[in-house]
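# from the sequence below, what's the structure:
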Amino acid sequence: MDILLVAGLWLDGSAWDEVVPELEALGHRPVPITLPGQGDGSTSATLDDQVAAVIDAVDAAPGKVLVVGHSAASSLAWLAADARPQRVAKVALVGGFPSDDGSEYADFFETKDGVMPFPGWGPFEGADSVDLDEEAKQRIAAAAIPVPEQVSKGVVRLRDERRYDVPVVLVCPEYTPAQAKELLDAGQLPELSRVKHLEYADIDSGHWPMFTKPAELARILAAATTES
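A predicted model of the protein is given here:
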């Protein structure tokens, strides 16, 4: 199965470089997506541009796909399911949850000169980055791509309730499945509360398992293609 890989803020398609060969060895065709404004040299990209890039990748696949969204890009994966509910076999959300309709995509940090730069590691101290050594942190920060403000402050628009028929697996890195369920039970994940087929997968990592646990992450994603 084609597995579309969409990394979160400040990352391009190369974030999946260590996951790709692992998925290929498991018999799948991974498709890392470099989002407009996050690796193509554009600073004027919008959220709609990024959504269109993911939908285009869904449309280009020969059959149904697994769409993987990491962190903030969990919303992009969910928007793809909303746009193409009959083409998306399943959505995997890695360390993130889909925003609800009408909310801003990822207005989390200060913007400057029309972009939201990587804020440094301060906001990610603790469980998020516990498995990253200093060398890895420096490498990730050096490669971080400022996110266009029109992306981070873009408004999420969901239109097709058939998205709730698309199975979802929550891959839980810096938090546990039990903690994710607590958020769900507390009403903090309104989109996921209506999903008809919701699974959980635990991975013992920080927020960026594609860098620290690529083989394990690949196994979880491969398993998601066969589970209902």
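
# from here on, contacts and neighbour counts on C-alpha atoms
OK.

# what residues does stretch 108-127 touch?
Stretch 108-127 is contacted from outside by 10, 43, 137, 141, 144-150, 152, 174-175, 206-207, using C-alpha atoms under 8 Å, 6 or more residues apart in numbering.

# second input sequence below; structure requested for side-by-side comparison:
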Amino acid sequence: MDILLIPGLWLDDASWTDISPALEAAGHRPVPMTMPGVGQPAELSAGIGIADWVRAVVAQIDATKGPVVLVGHSGGGNVVWGAADARPDRVSRVVFVDTVPPPPGSEISEFPVVEGVIPFPGWEYFPDEDVYDIDAATRARTLPQTRSVPARVPTDPILLTGERHRVPVTLLMGSLSQDELEAQIDRWGPYGDEYHSIDDATVLKIGSGHWPQFTQPARLAELISSALTQ
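As a prediction, the model looks like this:
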């Protein structure tokens, strides 16, 4: 099975380096991707928005024979959901890594813009629940891997108009089980509506912070592989 691996903000295909070998060993074909404009200055990336990131994934789907699985970490969840919306007949499953399916018109989040792009704000920017398991050595190792993202991408609304809800979904949540997520998501307005509209959704708890590809790569790879057999 071809598995397209879509990173969250500030990361590129290298962020999946510790995941891909285990997926290959399980018989899959991981395809880590870097989104358009990542690491580029404003003069090259100012016109790039979330729709361009979705189109990049759709183009990869179209270039692949047979069905694909889409894996999206964090803000990459918006991207894979948009791609599944565009190609529901080609996507056998969407796997969200510590994020939930976005409703139409929603954004990723807002971050400080510097010189026309959004640089990684540093590990200290995030709440402890997101980064508690990233030790000093891992922070030092991964910080040089971070890249700026185009200024529009985090705040562009996601366009969703297709039949995405019939695509099976697995949510791999850092700290929430299915019961815990469902106890909360109805308080999240349209995010709850989007979740409940999915025909087949399963939630599994990773037991990690927000970046399990760095802190628990073996478990994340195992959960991704097991999701494909659901």
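
# burial count for the alignment partner in the first structure of Glu129 of the second structure?
Counting by TM-score structural alignment, Glu129 of the second structure corresponds to Ala127 in the first structure. Neighbourhood size, Ala127 of the first structure [other C-alpha atoms under 10 Å]: 13.

# in the first structure, what stretch matches the longest helix seen in the second structure?
What stands out as the longest helix in the second structure, according to DSSP state H, is helix 50-62. With TM-score structural alignment applied, helix 50-62 of the second structure matches the range 47-59 in the first structure.

# how close does the matching stretch sit to the second structure?
Mean deviation of stretch 47-59 of the first structure from its aligned counterpart in the second structure after superposition (mean C-alpha distance after the TM-score superposition for the first structure): 1.1 Å.

# list the contacts of Thr212 of the first structure.
The contact partners of Thr212 of the first structure, by C-alpha under 8 Å, 6+ apart, come to 131-132, 205.

# if we go to 7 Å?
Residues near Thr212 of the first structure by C-alpha atoms under 7 Å, 6 or more residues apart in numbering: Asp131.

# counterpart of it in the second structure?
For Thr212 of the first structure, the aligned residue in the second structure is Thr215 (criterion: TM-score structural alignment).

# does Glu135 of the first structure belong to a helix, a strand or coil?
What DSSP: H, G, I helix; E, B strand; the rest coil gives for Glu135 of the first structure is helix.

# just give me the neighbour total for it.
Quick note: Glu135 of the first structure (other C-alpha under 10 Å) scores 9 neighbours.

# now do Gln188 of the first structure
If you count neighbours by other C-alpha under 10 Å, Gln188 of the first structure ends up with 14.

# the one 10 residues further on now?
A total of 18 residues lie near Leu198 of the first structure under the criterion other C-alpha under 10 Å.

# and the gap between it and Leu192 of the first structure?
Look at Leu198 of the first structure and Leu192 of the first structure: by C-alpha to C-alpha, to the nearest Å, they are 8 Å apart.

# can you pick the most crowded of the contacts of stretch 108-127 of the first structure?
Among the contacts of stretch 108-127 of the first structure, Val147 has the most neighbours (other C-alpha under 10 Å), with 28 neighbours.

# just give me the match in the second structure for it.
Val147 of the first structure maps onto Val149 in the second structure, with residues paired by TM-score structural alignment.

# now do the same for Trp78 of the first structure: its match in the second structure.
Match for Trp78 of the first structure (TM-score structural alignment): Trp81.

# determine the three-state secondary structure at its match.
helix.

# and if you look at the one 4 residues further on?
Per three-state DSSP, the local secondary structure of Asp85 of the second structure is helix.

# pretty sure it contacts His165?
No - using C-alpha atoms under 7 Å as the test, Asp85 of the second structure is too far from His165 to be in contact (8.1 Å).

# right, and the pair among the contacts of stretch 108-127 of the first structure with maximum separation?
Checked with C-alpha to C-alpha, the contacts of stretch 108-127 of the first structure reach their widest spread between Thr43 and Tyr175, with 32.4 Å between them.

# Ile3 of the first structure: neighbour count?
Look at Ile3 of the first structure: counted by other C-alpha under 10 Å, it has 25 neighbours.

# so when I look at it, I'm seeing a strand, right?
Yes - using three-state DSSP, the assignment for Ile3 of the first structure is a strand.

# check contacts around it.
Going by C-alpha under 7 Å, 6+ apart, Ile3 of the first structure touches 29-31, 65-67.

# PyMOL command to pick out the buried ones of those residues?
Burial among the contacts of Ile3 of the first structure is assessed by 16 or more other C-alpha atoms under 10 Å; the matching PyMOL selection reads:
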select buried, resi 29+30+31+65+66+67
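
# quick one: the contacts of Ile3 of the first structure as JSON lines, columns for distance to Trp16 of the first structure and secondary structure too.
Formatted as JSON lines, the contacts of Ile3 of the first structure follow (distance: C-alpha to C-alpha, whole Å; DSSP: H, G, I helix; E, B strand; the rest coil):
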{"residue": "Arg29", "distance to Trp16 of the first structure": "13", "secondary structure": "strand"}
{"residue": "Pro30", "distance to Trp16 of the first structure": "9", "secondary structure": "strand"}
{"residue": "Val31", "distance to Trp16 of the first structure": "9", "secondary structure": "strand"}
{"residue": "Val65", "distance to Trp16 of the first structure": "17", "secondary structure": "strand"}
{"residue": "Leu66", "distance to Trp16 of the first structure": "15", "secondary structure": "strand"}
{"residue": "Val67", "distance to Trp16 of the first structure": "14", "secondary structure": "strand"}
